[in-house]
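> Structure here, sequence nowhere to be found:
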């Protein structure tokens, strides 16, 4: 292997590792706040990528109809839960976010010339459609079981994953799609040619990580989520709503997943079920971090990206096997070094 090939593989590994990094950070964040191992994280990546491809083709994405249906179900559930207290303000707020917002967005998308819009506007529209599905998913599937054990929440997450994969096949079909890169520029660094989209991926990942750092360190809602992650019961006693914390966490996780999909789609063809494999690699990185350490998860994601890139050169047929094998020594080491604890502990 000559140095130019090594540099190219390292660039490819770091680019993919940047995407795995933000997925791993989302998984760690969701588990820390809600105790949910969020298996469907990859579906937001796939839905964001495929919705972007649909918008680029000038069509309304099928995820809009999922948003309308999910919003209606959330409003009915809120209406049922408020049947005794009849909190009109809460019901109006629910009707605005879950019914009026999807309807206004549907009208907007039907009127706009989607294919002629600038790429940044198309990406914004995709985020406006797909990201709200995060808190809706939490309200429908996880909030009623918020106090259940980690095992029960994991079983629900796996069930939701299979449901979303089926819905993805229904609305997107079995064909794969690839979107246009956000930049066609080329940067020469000696013998290495760096694509403009690669730089966009790096910049977006760094901005997202920096934004999450500022959000959790400086904002009131971020500090509330940190408090919930440290002690759920203590946060509840201090007036922090676990339901609000869960919905906000899933909103951030959906935003991260969609952004990862928008960055990943120009690099590889995305199918309706591609999110699981990509999300699983982010999960491997999160496991390396112990599902609790953001820096270790980020380091694990870069390690996964580099291992995948170099193994694709030496043994391309076994690159995924080698990546997932990475989790075995980590789990064995944690099993040997950790002490037995109860599930709630």
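Now that the structure is in, tell me what you want to look at. Predicted, not measured: the structure shown is a model, and the values here were computed from it.
> When you work out contacts or count neighbours from here on, use the C-alpha atoms and nothing else.
Will do.
> In the stretch 151-300 of the chain, mark out all the helices, start to finish.
196-218, 220-230, 232-237, 242-264, 274-288, 294-314 (DSSP state H, counting those that start in this stretch).
> Out of those helices, the one nearest residue 185 is which?
helix 196-218 (4.5 Å; Cα to Cα).
> Use this one as the comparison:
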């Protein structure tokens, strides 16, 4: 391997690592706030990438129907809860968010889906379709199980993963999709030239990570999520709604997943089940951060991206094995470093 090949592999590793860093931080966030190991995180990547690809191709993506379905289920759930408790005043707001908004997005998507629509408009529409699904999935699946054990939540996540993968096959088919690059051209960095697309991916990931840092440190909702992550019972005692925290957390996870899918769509061909493997690599980064530290998870995800890139050169047939084997020494070190574990409750 000469220096030029090493620099090319470094570029690929950093681009992939930036995507894995976003997913790893999303997994840490969801687990810290809700105790859910969110295996379907990769499906948001798939839905984001394939929704954008279908919009670019001039087709109406199946995610518009999924959003309508999820919104209808949330409304029915809220209606049943209001009928039991007699508190009907929250129902109009739920109807607006879960029925009216998906209907408007359905109409807008059908109007804008076409080859003449700008790529950036398609990207914005993709985010509008995917991001609300996070909060809806939380309300339908995880909110009724808020007090369940971590094992039950893990089994539930596996079930949600299989459901979303099956829906992905129905909506997008078995063929792969890819989108055109957002930015064309090369940028000369002295030692080597990087594609503008790669720099765009890395720059977007850095901006998102910085925005998350500002959100958690400077905003009221961000501090509420931090408080819930530190002590859920204490957060409830001071008036922080666990339902609000969970819904906001899953919405942020959907945002990070959808952005990751949009960023990776021009880089690699995406299939309906590709997100699972990408999400697992983000999970390896989250494990390096012990599912608690955002900087460690981001650094671990970049390490995963670099390890995958250089492994593809030295032993391409075993690159996945090498990447996932990284979990073993990390778990061993974490288990030796940790003391006796006690549940919060």
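Cool, the structure landed. Note that the coordinates shown come from a computational prediction; the quantities given were computed from them, not determined experimentally.
> Let me see the TM-score of these two.
Once superposed, the chains reach a TM-score of 0.98 (TM-score structural alignment, normalised by the length of structure 1), with 345 aligned residues with a Cα RMSD of 1.1 Å.
> hang on, the earlier thing: and the helices of the stretch 151-300 of structure 1 as CSV, adding mean neighbour count?
CSV is the format used below for the helices of the stretch 151-300 of structure 1 (neighbours: other Cα atoms under 10 Å):
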stretch, mean neighbour count
helix 196-218, 16
helix 220-230, 18
helix 232-237, 14
helix 242-264, 25
helix 274-288, 25
helix 294-314, 22
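> Relative to residue 328 of structure 1, which of those is closest?
Checking those against residue 328 of structure 1 by Cα to Cα gives helix 274-288 as the closest, at 9.8 Å.
> between the closest one and helix 294-314, how many degrees?
Here the directions of helix 274-288 of structure 1 and helix 294-314 differ by 120 degrees (axes from the mean of the first three to the mean of the last three Cα atoms, to 10 degrees).
> quick revisit: which among the helices of the stretch 151-300 of structure 1 is found nearest to residue 24 of structure 1?
Closest among those, once you apply Cα to Cα, is helix 274-288, at 4.6 Å.
> quick one on the thing from earlier: so which of the helices of the stretch 151-300 of structure 1 gets nearest residue 4 of structure 1?
helix 294-314 (13.1 Å).
> Mind listing residues that contact the closest one?
Under the contact criterion Cα atoms under 8 Å, 6 or more residues apart in numbering, helix 294-314 of structure 1 has outside partners 9-10, 12-18, 20-22, 24-25, 28, 281-282, 284-291, 318-320, 322-323.
> what does stretch 137-152 of structure 1 give?
The contact list for stretch 137-152 of structure 1 (Cα under 8 Å, 6+ apart) reads 34-36, 70, 73-74, 77, 153, 156, 160, 243, 246-247, 250, 343-344.
> Endpoints of that stretch, how far apart?
End-to-end span of stretch 137-152 of structure 1 (Cα to Cα, to the nearest Å): 16 Å.
> sorry, back to before: I'd like the helices of the stretch 151-300 of structure 1 as a markdown table, with distance to residue 175 of structure 1 appended.
Output for the helices of the stretch 151-300 of structure 1, formatted as a markdown table (distance: least, Cα to Cα, whole Å):
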| stretch | distance to residue 175 of structure 1 |
| --- | --- |
| helix 196-218 | 24 |
| helix 220-230 | 39 |
| helix 232-237 | 43 |
| helix 242-264 | 16 |
| helix 274-288 | 11 |
| helix 294-314 | 24 |
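> re earlier: which of the contacts of stretch 137-152 of structure 1 fall in strands?
Per DSSP state E, strands hold no members of these.
> which of these tops the neighbour count?
When neighbours are counted by other Cα atoms under 10 Å, residue 250 leads the contacts of stretch 137-152 of structure 1 with 28 neighbours.
> got the contact list for the closest residue in space to residue 181 of structure 1 that isn't next to it in sequence?
With Cα to Cα, 6 or more residues apart in numbering as the criterion, residue 181 of structure 1 has its nearest non-adjacent residue at 5.0 Å, and that residue is residue 266. With contact taken as Cα under 8 Å, 6+ apart, residue 266 of structure 1 is in contact with 178, 179, 180, 181.
> need the contact list for the most centrally placed residue in structure 2.
Note on structure 2: the residue nearest the mean C-alpha position is residue 257, at 2.4 Å, using Cα atoms, centre = their mean. Residues in contact with residue 257 of structure 2 (Cα under 8 Å, 6+ apart) are 22, 23, 26, 41, 42, 43, 44, 45, 48.
> run the last query once more with 7 Å
23, 41, 42, 44, 45 (Cα atoms under 7 Å, 6 or more residues apart in numbering).
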